[in-house]
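Colleague: Predicted model follows, preceded by the sequence.
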Amino acid sequence: AGAALSADEKPAQRKPFVIPDSPPGEVDPGLAERFANLAQKTREGVSVNQYIRKAKSFRNPNILEKLVAFFEVRDSGTNYPPSIYDPNEITRDDHYDRLEARRREWEERQARKHGERVNFTSGGTLELPASAAPSAKPPRKSKWDSSGSADPAAKRQAQ
């Protein structure tokens, strides 16, 4: 039962959700025992998420790429049916960088069509607040600041 709407279907036309009947046959005893153990550990306060966070093998920074490759997960996948959205049909021209370049080109063409020139005018000057104004004290000089002649030989002769 697909919960996704088709392109021509409206939300009011959707059928109400009904829990389906149990599948035929018996539950696999190994799977039932595994589920019961997990439910018991959850009741005891054991968190699967905490276990994963503390596991040394999950601290690998490349784990996401490895898991995606191992389980063959499509990073651009979707739950929508292909009739609504198919990520494989996106062309390179539909990517953000190409769309942005085409938008800029269009804006330039629009600006050239009108032949208007943009004139920039000064908005005036602002007075700086006292805290940003230069201080009245001259900056301190260090021993590396030159205090006279730039010629070291002239300094030596003066001594």
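Modeller: All right, it came through fine. Numbering: from 1, shown residues only.
Colleague: going forward, measure contacts between C-alpha atoms and count neighbours the same way
Modeller: Noted.
Colleague: Can you show me the helices along this structure?
Modeller: Remark: helices assigned in the chain by DSSP state H are 29-43, 48-54, 63-70, 96-114, 152-158.
Colleague: Make CSV from those and add mean neighbour count and distance to Gly77 to it.
Modeller: Below are the helices of the chain laid out as CSV (neighbours: other Cα atoms under 10 Å; distance: least, Cα to Cα, whole Å):
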stretch, mean neighbour count, distance to Gly77
helix 29-43, 11, 29
helix 48-54, 11, 24
helix 63-70, 11, 12
helix 96-114, 11, 18
helix 152-158, 9, 74
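Colleague: and the comparison structure, right after this:
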Amino acid sequence: MNGQQAAVRVPPSPTGECSPTLLCKFTRFFERKEDGLDINTMIKERRDFRNPSLYENLVDSFCIDEKGTNFTSEVFDPKAFQPEDFYTALVMGNF
């Protein structure tokens, strides 16, 4: 194990109670599940979920970097590539 992996730890348990709003939300979801409602199925059946531009809307709404990574920049930095490293430049012979 390297030093970086050894530093990863599970955070301590929360010391206080969760907010009443959050507790109510989870209680409602569990009650719906007991009644036979499946939240995933409900989402999949929604008309707006089948929207072909849903992906683009999610990327825009949540400011997602489509070319990003979960790795630290020391392990892999997708922004470190130069323009001539990309396929389009190679095809054009600009290397």
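Modeller: Yes, it's here. In this text the structure is predicted, and so the values were computed from the model without any measurement.
Colleague: quick revisit: save the helices of structure 1 as JSON lines, and put in distance to Lys15 of structure 1 too.
Modeller: Below are the helices of structure 1 laid out as JSON lines (distance: least, Cα to Cα, whole Å):
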{"stretch": "helix 29-43", "distance to Lys15 of structure 1": "32"}
{"stretch": "helix 48-54", "distance to Lys15 of structure 1": "35"}
{"stretch": "helix 63-70", "distance to Lys15 of structure 1": "35"}
{"stretch": "helix 96-114", "distance to Lys15 of structure 1": "37"}
{"stretch": "helix 152-158", "distance to Lys15 of structure 1": "95"}
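Colleague: Would you mind saying which of those lies nearest Tyr85 of structure 1?
Modeller: helix 96-114 (17.4 Å; Cα to Cα).
Colleague: Run through the neighbouring helices and strands of the closest one.
Modeller: Counting contacts by 3 or more Cα pairs under 8 Å, 6 or more residues apart in numbering; DSSP states H and E, helix 96-114 of structure 1 is packed against no other helix or strand.
Colleague: Enumerate every residue touching the counterpart of Arg53 of structure 1 in structure 2.
Modeller: For Arg53 of structure 1, the aligned residue in structure 2 is Lys44 (criterion: TM-score structural alignment). Counting by Cα atoms under 8 Å, 6 or more residues apart in numbering, Lys44 of structure 2 touches Arg50.
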